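> Dropping a prediction and its sequence here:
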Amino acid sequence: MVFANAGSLGAVPGKRDALVAHLTRRSSALEEVGCLAYEVGTNTDDSDTVYVIELWESADAHRRSLALPEVQASIAEARPMLAGTFGGFQFEVVGSPLRD
């Protein structure tokens, strides 16, 4: 069953675009561990927030990704751009009108 993780990341004022650039760097490691989609977005109404939607083969694949050295290094590099405000939710995908 597909696992979805949707969240918001508060950026340090003026660092949103740098955070977006960081989060959208190509990563074959995510795909190799089971990431099906990793979409990053912004909203013009909130200049200091980045939104992320992730789809994973499973919740376990998501957990495994967090242990990868590449992901740990990416998190450490992003930390100075984060304001410490986070939001989000997770769920198991149960269906879609786009596929059987």
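All right, it came through fine.
> Please make it C-alpha for all contacts and neighbour counts, starting now.
Noted.
> Please identify the nearest residue in space to the residue nearest the centre of the chain, excluding sequence neighbours.
Against the mean C-alpha coordinate of the chain, by Cα atoms, centre = their mean, the closest residue is Val52 at 4.4 Å. Nearest residue to Val52 in three dimensions, chain neighbours excluded: Val40, at 4.6 Å (Cα to Cα, 6 or more residues apart in numbering).
> I'd like the next helix or strand past the helix or strand where the residue nearest to the centre of the chain lies.
Applying DSSP states H and E as the criterion places Val52 in strand 46-56. The helix or strand immediately downstream of strand 46-56 is helix 59-67, counting by DSSP H and E.
> rewinding a little: give me the number of neighbouring residues for the residue nearest to Val52.
Neighbours of Val40 under the rule other Cα atoms under 10 Å: 17.
> Pasting the second one now:
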Amino acid sequence: MTFANVGTIGVVAGKRGQLVDLLTRRSEELRHVGCLAYEVGINDEEPDTVFVVELWTSADAHRASLALPEVQASIATARPLMTGEFGGFQFDVVGSPLRD
């Protein structure tokens, strides 16, 4: 069953572009561990927030991704750009009108 992780990340004022650049770097490692989609977005009405929507083959695949050296390095690089404010939710996808 597909697992969705949807979140918001608080960003230090003026650092949103840097965080977006980091989060959108190409990563074949994520695909190999089970990431189906990783979408990063912004909203000019919330200039100090980055939005992320992730789809995974399973919750276990998502957890496994956090142990990847590449992901750990990205997290370490991103920390100074983030305020520590996080929001979001997770759920198991049960269907879509776009596929069988």
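It's in. Note that the coordinates shown come from a computational prediction; the quantities given were computed from them, not determined experimentally.
> mind listing what's buried in the strand holding Val52 of structure 1?
Ser47, Asp48, Thr49, Val50, Tyr51, Val52, Ile53, Glu54, Leu55, Trp56 (16 or more other Cα atoms under 10 Å).
> Most widely separated two among these?
When Cα to Cα is used, the two most widely separated members of the buried residues of strand 46-56 of structure 1 are Ser47 and Trp56, lying 27.8 Å apart.
> And the longest helix along structure 2, what does it pack against?
Criterion DSSP state H: the longest helix present in structure 2 is helix 69-78. Applying 3 or more Cα pairs under 8 Å, 6 or more residues apart in numbering; DSSP states H and E, we find helix 69-78 of structure 2 packed against helix 16-23.
> please redo it, this time with the cut-off set to 10 Å
Using 3 or more Cα pairs under 10 Å, 6 or more residues apart in numbering; DSSP states H and E as the contact test, the elements touching helix 69-78 of structure 2 are helix 16-23, helix 28-33.
> mean shift of the helix or strand that the last one is followed by relative to structure 1?
Taking DSSP H and E as the definition, the helix or strand that follows helix 28-33 of structure 2 towards the C-terminus is strand 35-41. Relative to the matching residues in structure 1, strand 35-41 of structure 2 has an average distance of 0.1 Å after the fit, by mean Cα distance after the TM-score superposition for structure 1.
> Strand 35-41 of structure 2 versus strand 49-56: what angle between them?
170 degrees (axes from the mean of the first three to the mean of the last three Cα atoms, to 10 degrees).
> Give me the residues contacting strand 35-41 of structure 2.
2-8, 19-21, 23-24, 27-31, 49-58, 61-62, 65 (Cα atoms under 10 Å, 6 or more residues apart in numbering).
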